[in-house]
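Enquirer: here you go, sequence then predicted model.
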Amino acid sequence: MTTALILFAHGARDPEWANPMRRVQAVIRQRMTTVPVELAFLEFMAPTLTDCAAGLIAQGADKIVVMPMFVARGGHLKKETPEMLAALRASYPHVEFSLGNAIGEHELVVQAMATAALEVAGL
């Protein structure tokens, strides 16, 4: 089974907005050189989740983990993303799709944000 990872971010009109997400992608690629890692966007930017998944499947992925690069689980992750994954599963029934929790809800990230906020505040 070939597993691929899609970092799924919101997107923005300003192309520089994606720079931190591209840095995360680069770090993961350095750590996991045999795992395809792509960055997809919900809106305003390309590629979309659908386009990204199609490209990975064309390259041989038969398991795709979608990691939401969102601070918290709101409407996009509760409604739209499951609908997108349902459509992908219907289009590619031979591919296993899984959806992670919002990255910002992971305890490691919560602790890192708290540490950064205290450091920036000089506390």
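Expert: Okay, I see it.

Enquirer: only C-alpha atoms from now on, for both contacts and neighbour counts.
Expert: OK.

Enquirer: around L5, how many other residues sit close by?
Expert: The number of residues packed around L5, counting by other CA atoms under 10 Å, is 22.

Enquirer: check it against this one:
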Amino acid sequence: MTAPLVPVAHGSRDPRSAATVRGLVERVREQAPGAGVYESFLDLSEPRVTDVLRRLYEQGHRSAVVVPLLLGSAFHARVDLPALVAEVQADCPGFDVRVSDVLGVDPVLEEVALDRLAGAGLGGPGSGLVVSAVGSSNTGANAAVADLAARWEARLGIPVTEAFASAAQPDVPAAVERLRARGVERIAVASWFLAPGLLPDRVAALAREADRGVYLAAPLGTEPRVAAAVLRRYEAAHRHVPA
């Protein structure tokens, strides 16, 4: 039996976030017809990943692959999710649950995020870009976003800086100040978020305070290339699941 695919998102009090995750998972199903694909969440939204895994075990599955729908490898990926999987495996003898790599800073996802900026008019004199992300206490996760901003600056030929919605600096106002100091007059904000929600809204509000004409790009969302990335993570982890 092929191991079910269980995409797991963080979860949010904002219903738009869970709706977007469900839409993305539907795109995954479309790209993998006949496969068992079951959305889940770590917290704040239903169904919880532990409930989904236990239900699969009760249905007779003896393996599953969990794919974290996370754009950084920080506390949720390194601590929360492994603890929840271990809890399920302790209660479900013989259940082999593999956890794939996070989506992370994938080149294909970078292209999706850049495509979201198509209407921003970047490239002209005086333009600059803020790459907005969630932020973390994990310095490696924040550094990955800073590296992303540096690559985009080299590629686009304009000033680019990162900004974090929480837990890290620079925040949006500080990022805008950085760009202003470099002569930027027209600012666009790229979204390194999977779905709309409270943190992307915070980024948007702060950006508008700094520049009423700011261009705000949409999150990655349900784009088919994001779904394909989810399947690639699944396939890489599934190769190690015993037959």
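Expert: Looks like it came in fine. Since the structure is predicted, the reported quantities are computational estimates derived from the model, not experimental observations.

Enquirer: am I right that R13 of structure 2 sits in a helix?
Expert: No. R13 of structure 2 is assigned coil when assessed by DSSP: H, G, I helix; E, B strand; the rest coil, not a helix.

Enquirer: what's the burial count for it?
Expert: Neighbours of R13 of structure 2 (other CA under 10 Å): 12.

Enquirer: so what's R48 of structure 2 up against?
Expert: R48 of structure 2 sits next to 40-42 when contact means CA atoms under 8 Å, 6 or more residues apart in numbering.

Enquirer: name the helix or strand for the residue most central in space within structure 2, please.
Expert: Closest to where the C-alpha atoms of structure 2 average out (CA atoms, centre = their mean) is L71, at 3.4 Å. Counting by DSSP states H and E, no helix or strand carries L71 of structure 2.

Enquirer: may I ask which of the contacts of R48 of structure 2 has the most neighbours?
Expert: S40 (29 neighbours).

Enquirer: if I look at that residue, how far off is A19 of structure 2?
Expert: Look at S40 of structure 2 and A19 of structure 2: by CA to CA, to the nearest Å, they are 12 Å apart.

Enquirer: and what of A141 of structure 2?
Expert: Taking CA to CA, one finds A141 of structure 2 at 26 Å from A19 of structure 2.

Enquirer: more crowded one of the two?
Expert: The residue with more neighbours, out of A141 of structure 2 and A19, is A141; 19 against 15, by other CA under 10 Å.

Enquirer: that one - that's part of a helix, no?
Expert: Yes. The assignment for A141 of structure 2 is a helix, going by three-state DSSP.

Enquirer: that one contacts G72, doesn't it?
Expert: Yes. Counting by CA atoms under 8 Å, A141 of structure 2 touches G72, with 5.4 Å between them.

Enquirer: which element is M21 of structure 1 on?
Expert: Using DSSP H and E, M21 of structure 1 falls in helix 19-31.

Enquirer: that helix packs against which elements?
Expert: Helix 19-31 of structure 1 makes packing contacts with strand 3-9, strand 37-41 when contacts are defined by 3 or more CA pairs under 8 Å, 6 or more residues apart in numbering; DSSP states H and E.

Enquirer: show residues contacting the last one.
Expert: Applying CA under 8 Å, 6+ apart, the contact partners of strand 37-41 of structure 1 are 4-11, 21-22, 25, 28-29, 46-49, 52.

Enquirer: ok, 6 Å please
Expert: Contacts with strand 37-41 of structure 1, where a contact means CA atoms under 6 Å, 6 or more residues apart in numbering, come from 5-11, 47-49.

Enquirer: likewise for stretch 49-68 of structure 1?
Expert: So stretch 49-68 of structure 1 is in contact with 2-8, 40, 95-100, 102, going by CA under 6 Å, 6+ apart.

Enquirer: if we go to 7 Å?
Expert: 1-9, 40-42, 94-103 (CA atoms under 7 Å, 6 or more residues apart in numbering).

Enquirer: now that stretch, how far from the centre of its chain.
Expert: Mean C-alpha position of stretch 49-68 of structure 1 versus that of the full chain (CA atoms, centre = their mean, to the nearest Å) differs by 11 Å.
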